[in-house]
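Asker: Below: sequence and its predicted model.
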Amino acid sequence: MSKMIAIRAAYGEALAKLGEANEKVVVLDADLAHATMTATFGERFPERFFNAGIAEANMVDMAAGLSTMGYIPFASTFAIFGAGRAYDQVRNGCAYPGFNVKFGMTHAGITLGEDGGSHQAIEDIALMRVIPGMTVIVPCDARETERAVWAAAQIEGPVYLRLARLPSPVFDEEMPFEVGKANVLREGKDAAVIACGIMVAPVLECARRLEEEGMSLTVINMHTIKPIDRECITKYAGLCKQVITVEEHSVIGGLGDAVGSVLLEEQCSALFKKIGVQDCFGQSGKPEELLEEYGLSEKQIYNQIKGVLRA
């Protein structure tokens, strides 16, 4: 992992490339185009870019209407506004009728930073995965983001893309990407650690450090939260007997609960631990300080995983 690129920046570039290949792609934003990076698309295709202003609900309804005309709309704003403020329009205006709308929501999680708890979406995965028919994707780096955008355009129906704000490591090797199919990045026998989004890179580094201490981890990039890769979860729960999830999201309703449901339904006899934001709101601070505050720094993840392995 040699380069650092913001997932939101990769999203903007991917939209522009997709727009060149498919004239049916249109993009909407709610007055945050330079933050969500949809401005990249708007500059190249101004006739297919629509700024709804600070009116997220209107933006989602506009996207719904465009979808009924055969367009493939990507609606973007901060995750807290798109998944939260406009929830009714996402649910009833798009998902309920099964409209072909894509939601590219950026600045998700506590690493939004100084804007504080009112702007930090730590419950958006939970809100989106509970909506019938909604596909939920959380890419881990810039390369995966581009592939996720193209995949979303091929899906008939609503898709939620959860996108991070800060520059994050880009994996040197390009991983395969298939919606609903997890990527196993490392094979091990002592525990299976399942992560998504920007937590994948620190988990992989923790696995490398723990290997030096004689502990072996399987690391799984669960980029699709819904539909989730049940086969992968059950396979490695059986092989490793210990499953740990790591997410920059509340431990209630997110990746951890999605994995836990599979373990329960499939009657997997594995120890299970969720690492993420506990039942609390975020607060204002620098992203690295917030990760430390909420137990999600690389060092803290390492210590928590090590604690499970030595229990």
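Answerer: All right, it came through fine.
Asker: When you work out contacts or count neighbours from here on, use the C-alpha atoms and nothing else.
Answerer: Noted.
Asker: Number of residues surrounding Met4?
Answerer: If you count neighbours by other C-alpha atoms under 10 Å, Met4 ends up with 14.
Asker: now swap in Glu43 and tell me
Answerer: Glu43: 12 neighbours (other C-alpha under 10 Å).
Asker: pretty sure it is in a helix, no?
Answerer: Yes. Under DSSP: H, G, I helix; E, B strand; the rest coil, Glu43 sits within a helix.
Asker: Does Lys3 touch Val170 like I think?
Answerer: Yes. Lys3 is in contact with Val170 according to C-alpha atoms under 8 Å; the separation is 5.4 Å.
Asker: Could you identify the helix or strand that succeeds the longest strand anywhere in the chain?
Answerer: Secondary structure of the chain per DSSP state E: the longest strand is strand 242-250. On the C-terminal side of strand 242-250, the closest following helix or strand by DSSP states H and E is helix 255-265.
Asker: between that following helix and strand 242-250, how big is the angle?
Answerer: Angle between the axes of helix 255-265 and strand 242-250 is 140 degrees (criterion: axes from the mean of the first three to the mean of the last three C-alpha atoms, to 10 degrees).
Asker: Buried ones in helix 255-265, by neighbour count?
Answerer: Going by neighbour count (16 or more other C-alpha atoms under 10 Å), the buried part of helix 255-265 is Leu255, Gly256, Asp257, Ala258, Val259, Gly260, Val262, Leu263.
Asker: here's the one I want to compare it with:
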Amino acid sequence: MDPLSEILSLLRPKSYVSAGFDAGGDWAVRFDDQQGYIKCYAITRGGCWLTVDGLADPLRLEAGESFVMPSGRSFTLASGSGLTPVAARDIFPPARDGGVVRLGGGGGMYLVGARFAVDGARAGLLLAGLPPVLHVHAPADREALRWSVERMIGELHDPRPGSQLIARHLAHMMLVQALRLCMARAAPGRIGWFFALADPRMAAAIGAMHADPARRWTVQDLATTAGMSRSAFAARFRDTTGEAPMAYLTRWRMLLAADRLETTRDPVSVVAAELGYWSDSAFSTAFKRVMGRPPWAWSGGT
């Protein structure tokens, strides 16, 4: 499994909520309490303004464009500026899955997409390297997303047996496609594991660590995998990911360990050994430093 797929799999979405939103006239909707969620939307008609907490400038979104909100920040969608938003919870039923919500009679802007609930304990570490919003707007990228978006629209407008399940799978496909496209189009100088995967040499090193996390990797081993000198690789890895190669490896091991402890009855000694730690105390020290809690206290662990 490639690194992006592995990271998304570790997020283990607990639920998907797929829906359409059809707005008309002057409107604004505020989405609060987004922690623990990834949102992925595509604008299929009209346009709107996206304002994200902590970002100075609103982002204009037009038909054919998509955006992903991976950081859990609150945001507002609006037809224009200076409008008082209504709370999303007042127009979107809390457990709604499928169908279309209309505001102001609809007919102006239409978007389709999904909310992914992710594991909060791991999400912070896995999503920390992503920007508050990822915008898919290049013409070629829009075309790459068109099929899944159009299919989702069809399932939401004309529900048939199995429509909810199909819409959920299409939403997952939209998310992966959007992340992949944003990764490919990332501007130079962006820092984090997500952007490092767009660099073939860094991706090769990260892929090797993911493929064999228990191996006693050295910086030289990883540099060889990347086809670089040790010093050049170490500097480039830090510049692209924001951390040293061994720090990334340790964090990835601890994320895998947390997943094992949470989902199996394997004792700490077994998990530690399978991730390359022959000392339980060394493993426990590293785990607590990265995850914030000792292994035995991890939810579901033993």
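Answerer: Looks like it arrived, so ask away. Since the structure is predicted, the reported quantities are computational estimates derived from the model, not experimental observations.
Asker: So after superposing, what's the score?
Answerer: Laid over one another, the chains give 0.29 as their TM-score (TM-score structural alignment, normalised by the length of structure 2), with 152 aligned residues with a C-alpha RMSD of 6.6 Å.
Asker: ok so, going back, Lys3 and Val170 of structure 1 - which one has more neighbours?
Answerer: Applying other C-alpha under 10 Å to Lys3 of structure 1 and Val170 shows that Val170 carries more neighbours, namely 20 against 11.
Asker: need the helices for the stretch 101-250 of structure 1, in chain order.
Answerer: Assigned by DSSP state H, counting those that start in this stretch, the stretch 101-250 of structure 1 shows helices spanning 124-129, 142-154, 200-211, 230-240.
Asker: Give the closest residue to Arg60 of structure 2 in space, chain neighbours not counted.
Answerer: Spatially, and ignoring its direct neighbours in sequence, Arg60 of structure 2 is nearest to Trp49 (4.7 Å; C-alpha to C-alpha, 6 or more residues apart in numbering).
Asker: what about the one you found, distance to Pro139 of structure 2?
Answerer: For Trp49 of structure 2, the distance to Pro139 of structure 2 equals 19 Å [C-alpha to C-alpha, to the nearest Å].
Asker: Same check on Leu256 of structure 2?
Answerer: Distance of Leu256 of structure 2 to Pro139 of structure 2, computed by C-alpha to C-alpha: 37 Å.
Asker: wouldn't Leu263 of structure 1 be in contact with Thr234 here?
Answerer: Yes. Counting by C-alpha under 8 Å, Leu263 of structure 1 touches Thr234, with 6.8 Å between them.
Asker: Just list the residues touching Val246 of structure 1, thanks.
Answerer: Neighbouring residues of Val246 of structure 1 by C-alpha atoms under 8 Å, 6 or more residues apart in numbering: Val193, Ile194, Ala195, Cys196, Met199, Val203, Leu255, Gly256, Lys274, Ile275, Gly276.
Asker: hmm, try it at 6 Å
Answerer: Going by C-alpha atoms under 6 Å, 6 or more residues apart in numbering, Val246 of structure 1 touches Ala195, Ile275, Gly276.
Asker: Wasn't Ala282 of structure 2 part of a helix?
Answerer: Yes. Ala282 of structure 2: assigned to a helix according to three-state DSSP.
Asker: State the number of residues packed around it.
Answerer: Applying other C-alpha under 10 Å, we find 11 other residues in the vicinity of Ala282 of structure 2.
Asker: same deal with Ile91 of structure 2?
Answerer: Counted with other C-alpha under 10 Å, Ile91 of structure 2 comes out at 12.
Asker: Show me where structure 1 has its strands.
Answerer: 3-6, 25-29, 49-51, 72-78, 102-106, 135-137, 159-162, 167-170, 183-186, 191-195, 217-221, 224-226, 242-250, 271-277.
Asker: Pull out the buried positions in the second one.
Answerer: Spelled out, it's strand 25-29 of structure 1. Buried residues in strand 25-29 of structure 1 (16+ other C-alpha under 10 Å): Val25, Val26, Val27, Leu28, Asp29.
Asker: what's that strand packed up against?
Answerer: Secondary-structure packing of strand 25-29 of structure 1 (3 or more C-alpha pairs under 6 Å, 6 or more residues apart in numbering; DSSP states H and E): strand 49-51, strand 72-78.
Asker: Deepest-packed of these, please.
Answerer: strand 72-78 (a mean of 27; mean count of other C-alpha atoms under 10 Å).
Asker: by how many degrees do that strand and strand 25-29 diverge?
Answerer: Orientation note: strand 72-78 of structure 1 sits at an angle of 20 degrees relative to strand 25-29 (the same axes, to 10 degrees).
Asker: For structure 1, give the helix that spans the most residues.
Answerer: helix 7-21 (DSSP state H).
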